[in-house]
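**Q** Fold the following, please.
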Amino acid sequence: MKKYILLGLILIWGIWNTEAQNNRWQLADTGGIEWNIKSNLPHDDHIEMSGRKLSVVLRYGVDADKNFSVNRSIIWPMLRFQPNKTRSHLNKQFALDVRDLLLINSQSLGQETVDKISLEGLMVVDSRFEKNSLRMTRVLYPSTTEAAYFEKYTIQNIGEKAISVDLPDLDMTYISDPALGIYGGYTYGVKSSHKGYYTLESGKDLTFYITFSARKIKEPQPAFNPEQELVARKEFVESIWSNLVLETPDKVLNRMFAFAKIRGSESIYETKGGLMHGPGGEAYYAAIWANDQAEYINPFFPYLGYETGNESALNSFRHFARFMNDEYKPIPSSIIAEGDGIWHGAKDRGDGAMIAYGAARYALAKGSKTEAEELWPLIEWTLEYCKRKINENGVVASDSDELENRFPAGKANLCTSGLYYDALISAVYLGKDLGKPNKQLDEYKKEAETLRKNIEKHFGYKVEGFDTYRYYEGNDILRSWICIPLTVGIFDRSQGTIDALFSPRLWTDDGLLTQAGTETFWDRSTLYALRGVFAAGATEKGLEYLEKYSQRRLLGEHVPYAIEAWPEGSQRHLSAESGLYCRIFTEGIFGIRPTGLKSFEMTPHMPSEWNYMNLKSIKAFGETFDVNITGKDGGLEVVIKSKSGKTLTKKIKQGETIRVNFK
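**A** Here you go, the predicted structure:
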């Protein structure tokens, strides 16, 4: 018997060790992730980092000889060109190799050996140059508030003899054509902080900085302090990581949640139209979308308590509200160019439902009656717009969906009706707290009940042998967005839907295919699906696939964030998808559903292999509070403790709902 137990343990260890070896990256003790470079080369990847006035996509790699390379695509969203469209911003690539510009004892540095690359809201590259007895550390990071990106280089003499170091006077300036710029000409370029000859004694080090910046030509050149900018970037990361803290026995999930908060929060731009959260990806900045911002990320920001995020969310709804009209013509899908233009290329994508859903959920979670009153007219208008789009089958018609005709969506799709259903429910909760007429709220409630029946009647279907949903009338191929009902509390077909989502027809190593039989995947539907699977109570199944997904995105070949899509966009790190990742936990695993400005329901779904799960420093519903859940006597003990001193302790069964009111 002991022999078989030992063999079993060896087998389990072997499987675990094989999976660990497949990960290129590993968790770092500092709180980030690191790639200890040994073999499996060459390897290239890309990552996006952002601040208030720029974004940078670093395309970096290590070749077969362990040399590091980086190509920087830097975007300045508010330096705009004619015609003033979505992508009409200053975007320049710099493939400058600073290493090749240095002279050590009058010679080039020679062969590099990269030992480690670390990511923690910035990039750190540790290298050796054996020929010259040197170590080099590169730190790559954007400014949090200025239109500048920085690289910090530290050279350490690890030899026994003093060496000479020659640094170039690096000062390259470019000027754009003033006739093309919205604000005239732009100047952009690269500048070093140090130049000249230095003697480096044994054991000593030398630090210098490279700054990439841009500005309107008529504006003075700012005086940057790269070291202070590095401190500010680290403080930003720490502030994001210290709020809405996830604690579970699964360190990979905890760490990816922490990274997702960074990417979801950093991509906010200081435009002349106010703070605007932008998806990124070298394409989408200084603009807002009804899906990425209103639907995906805005409902999340109140939980994080990131005031810049909350301000950008409220600002986005204000921009959408500008387009309300008495004729109930659709609100544009996107408001672009710092608020000066619109994009409506796919016509009505169900944007009204997206905005109603996001605005109502944001207002409830934010817990501000003043903001809720301001948003109520927009919620009313978008609900009325959707009501007027109800077709003969009792569901909401739209021209397309958020994939904008990349895949067929029919004349009425499941996504739009599901979002409208949830928005109606949220409006009832919100309206009660705002003292809106009972007649109006009863009508919303009745409309939701009728719509739920019609969703089942029209979309409920057997597709490819699964009792699930067709995405639109005539659809007979499985689609990833069949998960939508699970995220809005409709569980009538949960088992068939979950079986379909995790079947080989849809699930891949990279998550869900958009449509069975294709190779295209978009993370947004995978993230919605995982949230919905937990909400439906399929906790063990959800955990299995959440762990697979998180391992791949955080520690695999392309790290450390959720991505947009493939093959389109080459798996860009679009920002709002990271917000969707966090919502798997807040709304799926912890099961938080706003029911008022100061109240919510919570239906926890803790995996059986966990003995605890906590969310610390939640800043929503007008409170700062912790949720601590432990396994106890075959059930769960939930302790909710607010900063104001209120405490709720309750023992519940798995999947049981508790109600919390901070009034």
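**Q** C-alpha from now on. contacts and neighbour counts both.
**A** Will do.
**Q** quick one: buried residues of stretch 41-54?
**A** By neighbour count on 16 or more other CA atoms under 10 Å, the buried set for stretch 41-54 is 46-54.
**Q** this one next, for a side-by-side:
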Amino acid sequence: MLKKKTSLLILLLLNFYFLKAQAQKNDNYWDISSSKSIVWNVNKTNSYPHGDNIEMSGKKVSAIIYYDVNEDKELSLKREIIYPQLRTIEEDWRKYRAYYKKIYADESEPTVTAGGSNLVFKKVDSVEINGKITFYHTPVQEVILKRTLFPSMNQRVFVENWELVNTSDTTKELQIGKTYTLDQLRGYKGNYTSHVYNDADSAISLLPHSSYTFTLYFSAAIDQEPIKGFKYKEIEKERNQFLQKIEENLVLETSNPVIDQLFYFSKIRASESIFESEMGLVHSPGGGNYYIGIWANDQAEYSGPFFPFLGYETGIEAAKNAYIMFLKNIPEDSSPICYSFEIDGELPSCGKDRGDAAMIAYGASQFLLRNADKKFAKKIWPLIEWSLNYCHNNRNIEGVVLSETDEMEGRISTGEANLSTNSLYYGGLLNASYLAKDLGFHDLSTQYLKRSVEMAHAIEEYFGDNIEGLNTYRYFKGNTHLRHWICLPLVMGIEKRAEATANALLEKLWTANGVLVELDPNSTEPEVFWDRGTLYALRGTFKAGLFDQSLHKLVDYSNKRLLGDHVPYPIEAFPENNMKHLSAESALYCRLIIEGILSFEQTEFNSFSITPQLNDDLSRLSLKNLYIGEKAVSIDLELIEDKIDTKIYLNGVELINKRVKAGEKVTIKI
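**A** Next comes the predicted model:
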């Protein structure tokens, strides 16, 4: 289809007007644009050679796009397309990762010729990310190529849209080659067909200052499903509607544009990674390895409690399905609960106690309070009650909960009782005491509150220790090195060792990539970091009131993840899985703003509290359309001299308008 363009629009393909990000460093590759995207201007000095990758997902497809720009500014693309529901036949442990995958590089790209010579679009001027990824190529014979890649939200197809723009004053006669690749495989569910094709006309007359668009489709089908006939405009509309929904809810605006932008992008990554499965819609981590499955940490603890805030019904449904799956699989004996259900739930992982009962109790109780649906809360309540009883019945003589390992699954030693499991159990007891009271289980509420007091004492007595000269926590008995999960008592509101623990996290354990898993001066191995540890650590130190030093580290971390060498989302880990963009970590980034900077706490369905903190470097914070059930809450904070002007709205109606001291709790009945 030919479309007229004005010269001004042509120029917009070549020139971007950037808002320079606050706290920008010289080694940043990216800038924040005026349209809520980030842009890499490849022509900047020392910005190439450089390569990176980004994951994008829809309900039936996910893709990891690897892009590399060499010393001549020439682009190479590798598209790893993953079809999560299409399980291949594997009989050993690989069946847990047996997703149908295809990798496409330059061979899938059509040829474009003019006057018998190829127009080879290799060099790029800029790259843009905004829930899609777009490459702007350097003009060849006065023709620009702009290509945009993103997944379908509902179909088993990934698209790459090509737009050819004639910048000259003469008509260009172009020929476009057909792309046609067909592969078949006998899979677990039937016959799989993967197909790549484009819908370009074979010859076009490209008028001066006009453009022509066509699309490459990367798709797969089971048996008799269609492999052609996809419509780009429908796919684009669905993706745009998704992005608009995510942009409009839970809107963060502060005096720091980097934090705001990473918050927005984190909402996208957390929310797009939801897949159709035999369990219903489920949120899954992604990263090339983890789809159509649920885990007690990633889904029950990390992402599930986030979706009610966002008011994203698809995410809420996915969270509900995860909790229902764990509810259906409560052990009949004293065995630990299965910690994951992968590949449509058909492949559970059971037998190893990672502290999963504590993860589930903590995460599920938070979700139910925030979702504010009493009927569903009563349905899930037996899961919480079982989880807390399991922890209670698995304590040692010193009153701490035993677990074989933690969510690191034995990658590093944890002893017979670790601080993570015990902190999560403590948090689960507190949340469950609030929830039980709202559900009318008053005796259980009193019992859980009493146990939480006993648990706090046991954590202090068993784990409190002097490590590296700091009056903080040992991770397990016999542990002599600082660990990232010593942050969890702060997250749960245990603050007796707050300053020393913050010093350990934000100084001794801190690196350019956040908090190390462990500080071992004698280790010769590469530094190991998992973003979940950093995101929990910052949430804990903010909540403990250590605002200035926490903000400094948050700005550094956010700048690195949004504008640095691997963007634009929080990542899983390094060196394992090479820093893939797992989705639940993005949920944790949003939660550190809400539950850390704001210290948001909910003790019943219809009330919550915040503890405002600001300083000269973050003097303003607005959070609009935070949902508690069906009620939309908006919070506006502004630093006025030494006080914080605090305004809180419910469905647009002002509830609170007053000035408070930094660190003063504000409780709101809704």
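**Q** TM-score for these two?
**A** After superposition, the two chains reach a TM-score (TM-score structural alignment, normalised by the length of the first structure) of 0.94; 640 aligned residues with a CA RMSD of 1.6 Å.
**Q** returning to what we had before: make TSV from the buried residues of stretch 41-54 of the first structure and add distance to residue 94 of the first structure and secondary structure to it.
**A** Formatted as TSV, the buried residues of stretch 41-54 of the first structure follow (distance: CA to CA, whole Å; DSSP: H, G, I helix; E, B strand; the rest coil):
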residue	distance to residue 94 of the first structure	secondary structure
46	14	strand
47	15	strand
48	15	strand
49	15	strand
50	17	strand
51	18	coil
52	20	coil
53	18	coil
54	15	coil
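**Q** Now tabulate these in JSON lines and tack on distance to residue 609 of the first structure.
**A** Shown next, in JSON lines, are those (distance: CA to CA, whole Å):
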{"residue": "46", "distance to residue 609 of the first structure": "35"}
{"residue": "47", "distance to residue 609 of the first structure": "33"}
{"residue": "48", "distance to residue 609 of the first structure": "35"}
{"residue": "49", "distance to residue 609 of the first structure": "35"}
{"residue": "50", "distance to residue 609 of the first structure": "37"}
{"residue": "51", "distance to residue 609 of the first structure": "39"}
{"residue": "52", "distance to residue 609 of the first structure": "41"}
{"residue": "53", "distance to residue 609 of the first structure": "44"}
{"residue": "54", "distance to residue 609 of the first structure": "43"}
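**Q** If we only consider the residues you listed, which is nearest to residue 442 of the first structure?
**A** Set against residue 442 of the first structure, the nearest of the buried residues of stretch 41-54 of the first structure by CA to CA is residue 52 (43.2 Å).
**Q** now the alignment partner in the second structure of that closest one, nearest residue through space, not along the chain?
**A** With TM-score structural alignment as the criterion, the equivalent of residue 52 of the first structure in the second structure is residue 59. Taking CA to CA, 6 or more residues apart in numbering, and ignoring the residues beside it in sequence, residue 59 of the second structure has residue 275 as its nearest neighbour in space, at 4.1 Å.
**Q** and the one you found, how far is that from residue 132 of the second structure?
**A** Distance of residue 275 of the second structure to residue 132 of the second structure, computed by CA to CA, to the nearest Å: 18 Å.
**Q** Neighbour count: these two, which is higher?
**A** residue 275 (28 against 17; other CA atoms under 10 Å).
**Q** my read: the more buried one touches residue 290, true?
**A** No. Taking contacts as CA atoms under 8 Å, residue 275 of the second structure lies outside contact range of residue 290: 11.0 Å.
**Q** any common contacting residues for the two?
**A** Common contacts of residue 275 of the second structure and residue 290 (CA atoms under 8 Å, 6 or more residues apart in numbering): residue 284.
**Q** three-state assignment of the alignment partner in the first structure of the residue nearest to residue 59 of the second structure?
**A** Residue 275 of the second structure maps onto residue 269 of the first structure when the alignment is built from TM-score structural alignment. Following DSSP: H, G, I helix; E, B strand; the rest coil, we place residue 269 of the first structure in the strand state.
**Q** any idea how far residue 269 of the first structure is from residue 228 of the first structure?
**A** Taken as CA to CA, the span from residue 269 of the first structure to residue 228 of the first structure is 20 Å.
**Q** repeat for residue 202 of the first structure
**A** 28 Å.
**Q** ok, those two, which is more surrounded?
**A** Legend: neighbour count by other CA under 10 Å for residue 202 of the first structure and residue 228, higher for residue 202 (16 against 11).
**Q** about what we covered before: might one say that the match of residue 52 of the first structure is in contact with residue 273?
**A** Yes. Residue 59 of the second structure is in contact with residue 273 according to CA under 8 Å; the separation is 7.4 Å.
**Q** Spit out the contact partners of residue 391 of the first structure.
**A** residue 397.
**Q** corresponding residue for it in the second structure?
**A** Using TM-score structural alignment, the equivalent of residue 391 of the first structure in the second structure is residue 396.
**Q** And the strands in the stretch 51-200 of the first structure?
**A** 55-62, 68-80, 89-94, 103-104, 113-119, 123-129, 134-142, 148-157, 163-167, 171-175, 186-192, 196-200 (DSSP state E, counting those that start in this stretch).
**Q** Tell me the gap between stretch 465-476 of the first structure and the middle of its chain.
**A** Computed by CA atoms, centre = their mean, to the nearest Å, the chain-centroid distance of stretch 465-476 of the first structure equals 29 Å.
**Q** With adjacent residues omitted, what lies nearest to the residue sitting nearest the centre point of the second structure?
**A** What sits nearest the mean C-alpha location of the second structure, by CA atoms, centre = their mean, is residue 586, with 2.3 Å. Excluding its sequence neighbours, the residue lying closest to residue 586 of the second structure (CA to CA, 6+ apart) is residue 266, at 4.5 Å.
**Q** Please pull up the equivalent of residue 123 of the first structure in the second structure.
**A** So, by TM-score structural alignment, residue 123 of the first structure is matched to residue 133.
**Q** One more: residue 78 of the first structure?
**A** When the second structure is aligned by TM-score structural alignment, residue 78 of the first structure is paired with residue 85.
**Q** How about residue 634 of the first structure?
**A** Residue 634 of the first structure maps onto residue 642 in the second structure, by TM-score structural alignment.
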